[in-house]
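Enquirer: Quick check, what structure comes out for this input:
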Amino acid sequence: MGYVKSLLLFICLFTGLSVNAHNQVVTPALQERLSRAEPDELIRVNIRMSEQYDSKVLYDKASRVSTRKERRELVAKELKVFSETHQKDLLSFLDHQEKSMQVSQVKPLWIVNLVNCYATVVVIRQLEEFPGVERVDYDKVQQILDTGWETSPIMSADKLTPPEIAWNINLIGAPQVWEDGYTGEGIVVAVLDTGVNAGHADLTGRMWEHPEFVNHGYNFVEDNHNTHDYHGHGTHCAGTVAGNGAAGTITGVAPEATIMALKVLSNQGSGTEAGVWEAIGFSIEHGADIMSLSLGWPHGAEPDRAAWRIAMVNAMNAGVIASVAAGNEGNGGMGTQPPPNNIRTPGDCPAPWTHPDQIAEGGNSAVVTVGATTSADDVAGFSSKGPVTWQNVNPFNDYPLTQGLFVPDVVAPGHEILSLVHNSNSGYTVKSGTSMAAPAVAGLMALMLSKNPLLTPEEISQILEETAVPLHEGKNNVSGSGRIDAQAALEAVWGSIVYINHTVNDSEGNDDGLVNPGETIHLSVELSNSANGPVSNVSAMLLSDSPYVTILQGNAELGDFGENETLEFEDIFTVKIAENIPGHYEMLFTLNVFADGDTVNVWKNSFTETAWAPLLAFQAIIVDDTTYGNENGLLEPGETATLRVALKNSGQIASEPVTMKVESDSEWIIFHHPEPFDGLGIEPDSLQKAEFMVTAVHSTPLASLAEMLLTAVSGHYQVEDLQTLRIGEIPVYSQGNIPSTLNQNPTISSQAVNPGQLTVSIPHNATITSVDLEYRIVSTSGAWVRDQRSFLKCLSDGGDAESAISSGPLNNVGGAVDYSRTELPLANNVQGGGDIEFELHVFRTWGGSGSGTQYAYVPNNSWKIVVHYQLPQHEVTFQVSNQTESWVESARIDVYGETGYTNQSGEAGFMLPAGGHFYSVAADRHTGFDMIPLQVSQDGMVEVMLQRYFWATFTIKNQDGENVADASLVVAGDSIEGMEAEWLENGIYDFSVSALGYHPYDGAFVIDNSDLQVEVFLTDESLNYDDPGENVFVVYPNPVSEMLSVDFTAAEGATIRFALYDELGRLIISQSIAGNNRNERLLLDVGSLTSGVYVLTIDDGMQLLQKKVIVQ
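Expert: This next block holds a predicted model:
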């Protein structure tokens, strides 16, 4: 069994960084080409976008899949989606220009976020200013292949004898590897070159097959399917990778590897950068495991080194490795450059693995750079030498020149190499160059992968360098780590116990075979022995870095594996899943397998499992201003709107009930009801919506941003999302380009011929405090940026001009300059608010005469103005009363983000800016008001009338004065809990009281602008009304038309008060009688009363009895 050492991997991050930040957008090479272009000439250009996929994120995603195929597919998909998103606006622009014959052959790329096309000078100048464009470069057809290297005539081998083996194949020890059964079978090597003679006997039957690409690849030079080699270079390289000797001589290191023919160089050996980048993407998308590139751009040709490295970093993330020729400039001479520019691009890209001798720090890529040796193991004199530096190449800026990047990485035979010819199906020829060395390394990579398909580019790179035959001490800039040794490399490649499959047992959970939140699951695995021979005493260790996974049982003894044996192990691992694991989350498990307790030299496998759970995420906030605003879907200063917030469950199972809230620390936002919203659980692919009312502060500067923190809690899940709400829009000049006027010495008193004019509206009576502005000036042919002059003037009464004119930077070039100034006082003396008029005056001191946009101008939609202002404040007093003509104390008033409480006089004061507002009022035992509009233009009083409600509290006792337990109370037909009837208006209310063992009691009470205490005495069922006891009252007849009788017995000394009320609570009859321990009768004459419902109240000092009386 071989070994694996720890890998040192640096992933360079370049998302969001400017890859060409210190240079002009249009490169010098393209500038030169434009200077001699015809107006309608179409020039081939590469348009590189500033946004590139975050390579660290991509690497992490790619590491989660277990096979090379899945890794390639994932990376290709991610990069395509990313590029489509970020190229959308550019492609739309190019499509529009294509219709007017200004652009042709638009080709978007994804291996680098870049678009290739042909464009006129006018369009290229527009691309210079296009948002998101980082670099526009001349995609020149460059002569790549050396023309001076000698080749031998066509030779034919003797087919009657056993095949010979070319000397270079023997020197690196490849035949010994074949004897062990590793020949490169099943490994696809993409040869990016001049094409391949697929009809050569030594390649027949091992060319890549695909139904859509009938000639085993693609022609990126002519954009067709003709991949035949009419030059010879590509076929020779393919033969060194995989020539099997069918015509007499074995020339290939991996004679059973599969060749993918990608023609990126013409029949004369020239090509374009974009053509090769496109082929790299093709290799990844269509299943290449290895790329062989015997080509390169000299630094003197000014290649886009950043794009090359981005492409090769993405290739590494896809699990694809590249063997790249270093170049043939080692002897120097005319047209060559010394180090650090001696190695060609992309051979100057760093390797996947960082050698310990590498001093200067930096990132990694897919490239293994290959130099050339002779049959005597000497480095060929022509082989290019390092170091190289990336210190001035954004966004990488690594490998500083003090030490630089050591290259090449390895060397291989490249002098007088025998391989296949392109114009004979059985012939051979001899060529020299690093072009001949690189395919030998690609072939060795294929042998390594045929032994262990799980090898990563980093591991391949490490093994190649650590097993190479040293030609100098340590890694160096001449021979790298040494000449490759196939036998040593394959011995270092470990034959593996390979992961085949796994199954989930969640019987301790819901037993649905899926991984759900909070479950404890058992994992079964199926493994296969791919090593040469049996493996004994095999153990396994399960690992996971996922924060949602806890390994409860991660070690297992697997026993012995026979040769090629596949075994299944049931429920050998146990893991606990977190309660808050998100839906669709892929848990990455690493399975380290080792034999005889050797935990250093391990077989590394990985697999993933997907969580079935809720996946909650907020959608973008929607502003609804249809009720309180101007219905434009924007929150304007001073406007009140509803924020519609939606939480989506994109998971596979329903969530628990959710609570949502929105918070903001912004000084520009006022929440009216910030209380959290409680909602139901959310089904998969469904939304839970909530609404929050906000007002933008009246003096908010236009286009101010207010950050809103959205929070949701659902069971164990908590979701946060920070969203930005834009308040209003900045006024933008949109009447076309603003031309400049020629004036060699303009001042703020000068007048441009055609100034731009812009009106900004602010509230009336506002006081302006300052003005901010921004704009861009573009200088083109005939004027440099140093010739720009400009200033802003306020035309409204009281307005002024800027105190000084703005001059362009001292640059003797054309281009765009962005200007911005803040806190200008030029409109501070404008009174009254309303429409404020501005003019932007643009001048140039050189270039043409008069006014025009062909020299310098402010582009349309680039001039913006923000006017800052304050509104007058007014003292507003709220006075709150109710229908009882009483002031309401402690009433809460909310207005404009402030909360106040009324005093004893029912008053609360606020300072409010002029304009529209909404207020809310709430008070205990009163009706409230919510979102009542209020227009403020002066100091004043706001009178608020609330409806007071009343409480009737009942006490239920027996004739002995003891409280009656478990009594039931019904008021106006409603059962009352707690013996307290609430929220009652003035009027008469029927009630009834009942309790077990007592006579039921029916009565009525009157609410008359006050709360009421009602005491009810229940009599025992054994008590007869015909023999009333002490203080017992009987009222009859009822209904009554003339005389109402009240029979009662009252204790001596007691005073009985009788009162009769009408339906409005008005007192009609009142009478008091002293008790004397005798049966008494009170007669009340009701004959003159209007028919209706009345209430008779009897108060004996111990209880208040109320009885509804109907007068007929």
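Enquirer: From now on I want contacts and neighbour counts done on CA atoms only, so please keep to that.
Expert: OK.
Enquirer: Run a quick check on residue 976 versus residue 952, I expect a contact.
Expert: No. In this structure, residue 976 is not within contact of residue 952 by Cα atoms under 8 Å, at 10.6 Å.
Enquirer: between those two, who's got more neighbours?
Expert: residue 952 (19 against 14; other Cα atoms under 10 Å).
Enquirer: Just after the helix or strand encompassing residue 241, pick out the following helix or strand.
Expert: Residue 241 belongs to helix 233-242 when assigned by DSSP states H and E. Next along the chain after helix 233-242, taking DSSP H and E as the criterion, comes strand 249-250.
Enquirer: One more, so I can put them side by side:
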Amino acid sequence: MHRSSLPRLFSALALASLACAAQAREHNPLADLARDESPTDRLIVKYRDGVQPFATARGEAAIRVAGNRQGVSVRHLRAMSGGAHVMAISRAISPQEAEAMAQAISAGDPDILYAEPDHLLKPLMTPNDSYYSLQWSLSDATGGIRAPAAWDKASGSGVVVAVIDTGVRKHADFSANLLAGRDFVSTSFISNDGDGRDADAADPGDYVTAGYCSTGSAAANSSWHGTHVTGIVAATANNKTGVVGVAWGAKVLPLRALGRCGGYSSDIADAISWAAGNAVSGQPTNTTPAKVINLSLGGTAACGKTTQAAINAARAKGAVVVVAAGNEKANASTSSPANCTGVVSVAATTKAGGRASYSNYGTSVTLAAPGGDSGAAIASTWNTGTSTPGSDTYAYMAGTSMAAPAVSGVAALMLSANPKLTPDQVATLLKSSARAFPASCSGCGAGIVNAEAAVAAALAAK
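Expert: Now for the predicted structure:
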């Protein structure tokens, strides 16, 4: 959520140590392998120690019979280190058929220690981005979303994700994935850029002096909130720089609806409508409509009729609307737009997989994703400026604002794998594929978003 997400710049030591680790990984890009459920044309057979020759008469018969059952012939290809032997099958067969053959061969000769398919393996996508190992939310066994296995099947390519937020700095780590976008802030009091709505979605900074927003309101530095959220969604992968986004192959449509003191729901509603390709008075046609809309924003209120109508219209265009559940440690039913109908409302979890201390909760929450907490926040793109823009950098932030774009990224991966999915199907599959919470997370929905299982479910869906 805007303002409640606290940035912490990476320490120079952390950056230096991670850079060294990244360089070491680049020397062994195939270090992580995953089984590919592809056909194979080989088996591995190992006889018990001391059995000579390689294939006894009984073993040859077992191999021949197993091959006949599958309509193939089998021949000896080569010996391996350790005493096993590779057997070539006359044609490729499915993993299930190969497993059945291996079991039949083992059962046919007690001198065989084991027989197994010689599976084809492939590299598991491990980005070479220099700060990737700081992104525990992507791959940590306990608290992560299991993104690397999903990336072997989808990258988000072909999907547009709208980020409705404070606008964006054209950070070098995601500029290749950035579309033009628009500024929907209608008043200069909030905009801080000297004008109203226009074609410039750049974030000029949302810093405020004490008392600017209201009597007694606190001073605050620029948050660069939209820049951080955008990096979580779609920072470029394998550019040996910075971080990697959940849907690193997707395009981001930045829509500025927040500025100093926040943003009006009327501006946010227009941005939602325009993002999906619906007409908005005074605005040109959106030629790159989004299939996922991320709203890392909210406030304590009922879901307004205007906001609900914009969400309904966006869903009717096929857009999945993902919303942060809120950072008030309260029931999400009191936070809008998390309490609107038809949205995917996202609570935040810690590295331990439990509910983050600040996260909203309740029956309106759809599922959860890593939002971080003290000691383990979410790493992403940022800017050095305290008021006006400075240079590109990276920072840690924590909040349901960080959890929502993780789910938006997974939704983009799903739609990249299966573009026919409807918003309701995406929501259903996100819930059914979510994994159980490893720690207490009462009121956090169906589970922690599971990118690997969600993409597999998308591929299997009609």
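Enquirer: What does the TM-score come to for these two?
Expert: Here the superposed chains carry a TM-score of 0.60, computed using TM-score structural alignment, normalised by the length of structure 2; 298 aligned residues with a Cα RMSD of 2.5 Å.
Enquirer: before we move on, back to that, in structure 2, what residues pair with the helix holding residue 241 of structure 1?
Expert: On structure 2, the counterpart of helix 233-242 of structure 1 by TM-score structural alignment is residues 225-234.
Enquirer: how big is the offset of that stretch relative to structure 1?
Expert: By mean Cα distance after the TM-score superposition for structure 1, the fitted stretch 225-234 of structure 2 averages 0.4 Å away from its aligned residues in structure 1.
Enquirer: List the buried residues of that stretch.
Expert: 225, 226, 227, 228, 229, 230, 231, 232, 233, 234 (16 or more other Cα atoms under 10 Å).
Enquirer: mind listing the helices for structure 1?
Expert: With helices called from DSSP state H, structure 1 shows them at 28-35, 55-62, 68-99, 121-127, 167-171, 174-179, 233-242, 273-285, 305-317, 434-451, 457-466, 486-492.
Enquirer: I'd like to know which of those helices lies nearest to residue 770 of structure 1.
Expert: helix 121-127 (33.8 Å; Cα to Cα).
Enquirer: Show me what that closest one is packed up against.
Expert: Secondary-structure packing of helix 121-127 of structure 1 (3 or more Cα pairs under 8 Å, 6 or more residues apart in numbering; DSSP states H and E): strand 133-138.
Enquirer: so what secondary structure elements neighbour the strand it packs on?
Expert: Against strand 133-138 of structure 1 (3+ Cα pairs under 8 Å, 6+ apart) you get helix 28-35, strand 43-49, helix 121-127.
Enquirer: Pick the most deeply packed of those.
Expert: strand 43-49 (a mean of 24; mean count of other Cα atoms under 10 Å).
Enquirer: quick one: that strand aligns where in structure 2?
Expert: Using TM-score structural alignment, strand 43-49 of structure 1 finds no match anywhere in structure 2.
Enquirer: follow-up on the earlier one: a markdown table for the helices and strands packed on strand 133-138 of structure 1, including distance to residue 990 of structure 1?
Expert: Output for those, formatted as a markdown table (distance: least, Cα to Cα, whole Å):
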| stretch | distance to residue 990 of structure 1 |
| --- | --- |
| helix 28-35 | 96 |
| strand 43-49 | 80 |
| helix 121-127 | 84 |
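Enquirer: closest to residue 197 of structure 1 out of the ones you listed?
Expert: Comparing these by Cα to Cα, strand 43-49 comes nearest, at 29.4 Å.
Enquirer: quick one: that closest one to strand 133-138, angle?
Expert: Going by axes from the mean of the first three to the mean of the last three Cα atoms, to 10 degrees, strand 43-49 of structure 1 is angled at 160 degrees with respect to strand 133-138.
Enquirer: Helix 28-35 and strand 43-49 of structure 1, what's the angle between them?
Expert: 140 degrees.
Enquirer: what angle sits between strand 43-49 of structure 1 and helix 68-99?
Expert: Going by the same axes, to 10 degrees, strand 43-49 of structure 1 makes 120 degrees with helix 68-99.
Enquirer: residue contacts, residue 289 of structure 2?
Expert: 160, 274, 275, 276, 277 (Cα atoms under 8 Å, 6 or more residues apart in numbering).
Enquirer: what do you get for residue 137 of structure 2?
Expert: Residues near residue 137 of structure 2 by Cα under 8 Å, 6+ apart: 143, 144, 145, 351, 370, 378.
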